[in-house]
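**Q** fold the following, please.
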Amino acid sequence: MAEKLTGGCQCGDIRYEVSGEAQQVVACHCTDCQTQSGSAFGMTLVVKEENFKLTKGEVKGFTSKSAADRDKLGAFCPACGTRIYHKVEARPGKLAVKPGTLDDTSILKPSVHLWTSSKQSWVTIPDDAEAYEKQPF
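**A** Next comes the predicted model:
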């Protein structure tokens, strides 16, 4: 992936950049991610928290429980509601950036699929991807 990625929310009030290498692109099929994304699955770009920088605006957050019953902070634009990232307490030092907010999404290909036990029946997991019925980490 690129050395520096940029992105932002739908209305433009939030902008960010990510430096360094992304650690994973994950597709999550849990029902929380389906609800949050309004789609069959949610995607996250796992990065080191120290490599993420807001360059415009301030996010608002709320805490909820993940499908694995872990505390999760969701950060979003207070103006348009676009989810920018989430942070799970069980994974310190890492952020899960919502990759649909990147300026260039052409680089995205999930290498890991989580919560396949609740995936939609019409979704096909590629043969070369890791797949887990629940949350392995």
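**Q** only C-alpha atoms for contact and neighbour calcs from this point on.
**A** Will do.
**Q** list of residues touching stretch 95-109?
**A** Contacting residues not belonging to stretch 95-109 are listed as 1, 5-10, 25, 43-49, 52, 83-88 [C-alpha atoms under 8 Å, 6 or more residues apart in numbering].
**Q** and for stretch 114-122?
**A** 26-31, 40-41, 131-136.
**Q** give me that answer again for 10 Å
**A** Under the contact criterion C-alpha atoms under 10 Å, 6 or more residues apart in numbering, stretch 114-122 has outside partners 26-31, 33-34, 39-43, 67-68, 113, 123, 125, 130-137.
**Q** likewise stretch 48-60?
**A** 4-8, 12-23, 73-79, 81-85, 87, 92-97.
**Q** gap between the two ends of it?
**A** 20 Å (C-alpha to C-alpha, to the nearest Å).
**Q** compare with the first, here's sequence two:
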Amino acid sequence: MPEYKGVCHCGAIEWTAEIPEEKHILCHCGACKLMGGGEFTLNQIIPKSNFHLTKGDLKVYSYKGDSGDDKIVIRTGLLKGTDKWGKPAAEIYDKDRASWLPQTADASFPVVPPS
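**A** A predicted model of the protein is given here:
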């Protein structure tokens, strides 16, 4: 499985992530809009066990629904070597997509698809 290196914007935190496929997930949910400062974010959703901190002390802010798996969401732009991955594989929370924004991915889901 390919391993990618990631770094936060200030460089204090570094990690590696094992990502099975070179595909972005575009998210239109309210939380991503607030945290990303735009109408969507590009993400990788991976098992928590695929994330490995290599530098710094991570501050973790987590939310997991009662039925949720142990997953971690990584912003694609924080990973090195993802700039040529192409268009998103899917869009989630498409029900919250801005009306002026066209659908980009071939697949879209009103919320998160069943795993």
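**Q** and the contacts of stretch 114-122 of structure 1, which are buried?
**A** Neighbour counting over the contacts of stretch 114-122 of structure 1 (16 or more other C-alpha atoms under 10 Å) leaves 26-31, 33-34, 40-43, 113, 125, 131, 134 as the buried ones.
**Q** circling back to that earlier point, of the contacts of stretch 48-60 of structure 1, which belong to strands?
**A** Those of the contacts of stretch 48-60 of structure 1 mapping onto strands are 4-8, 15-19, 73-76, 83-85, 87, 94-97, per DSSP state E.
**Q** ChimeraX command for the buried members of those?
**A** Burial among these is assessed by 16+ other C-alpha under 10 Å; the matching ChimeraX selection reads:
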select :5,6,7,8,15,16,17,18,19,73,74,75,76,83,84,85,87,94,95,96,97
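**Q** can you state the direction angle for the longest strand seen in structure 2 and strand 14-18?
**A** Using DSSP E to define each element, structure 2 has its longest strand at strand 41-47. Counting by axes from the mean of the first three to the mean of the last three C-alpha atoms, to 10 degrees, strand 41-47 of structure 2 lies at 70 degrees to strand 14-18.
**Q** these two touch, right, Ala90 of structure 2 and Phe109?
**A** Yes: assessed by C-alpha atoms under 10 Å, Ala90 of structure 2 is found in contact with Phe109 at 7.8 Å.
**Q** overlap in contacts of these two?
**A** Cys27.
**Q** tell me which residue is most central in structure 1.
**A** When C-alpha atoms, centre = their mean is applied to structure 1, the residue found nearest the centroid is Thr44 (2.4 Å).
**Q** ok, now which ones touch that one?
**A** 24-28, 33, 84-86, 95-100, 108, 110 are the contacts of Thr44 of structure 1 under C-alpha under 10 Å, 6+ apart.
**Q** still on that earlier bit, in strands, which of the buried ones among the contacts of stretch 114-122 of structure 1 fall?
**A** Per DSSP E, those map to strands at 26-28, 42-43, 113, 131.
**Q** turn the residues you listed into a markdown table, columns for distance to Phe62 of structure 1.
**A** As requested, those are arranged in a markdown table below (distance: C-alpha to C-alpha, whole Å):
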| residue | distance to Phe62 of structure 1 |
| --- | --- |
| Val26 | 22 |
| Ala27 | 22 |
| Cys28 | 20 |
| Gly42 | 18 |
| Met43 | 19 |
| His113 | 25 |
| Ala131 | 29 |
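**Q** good, wrapping up.
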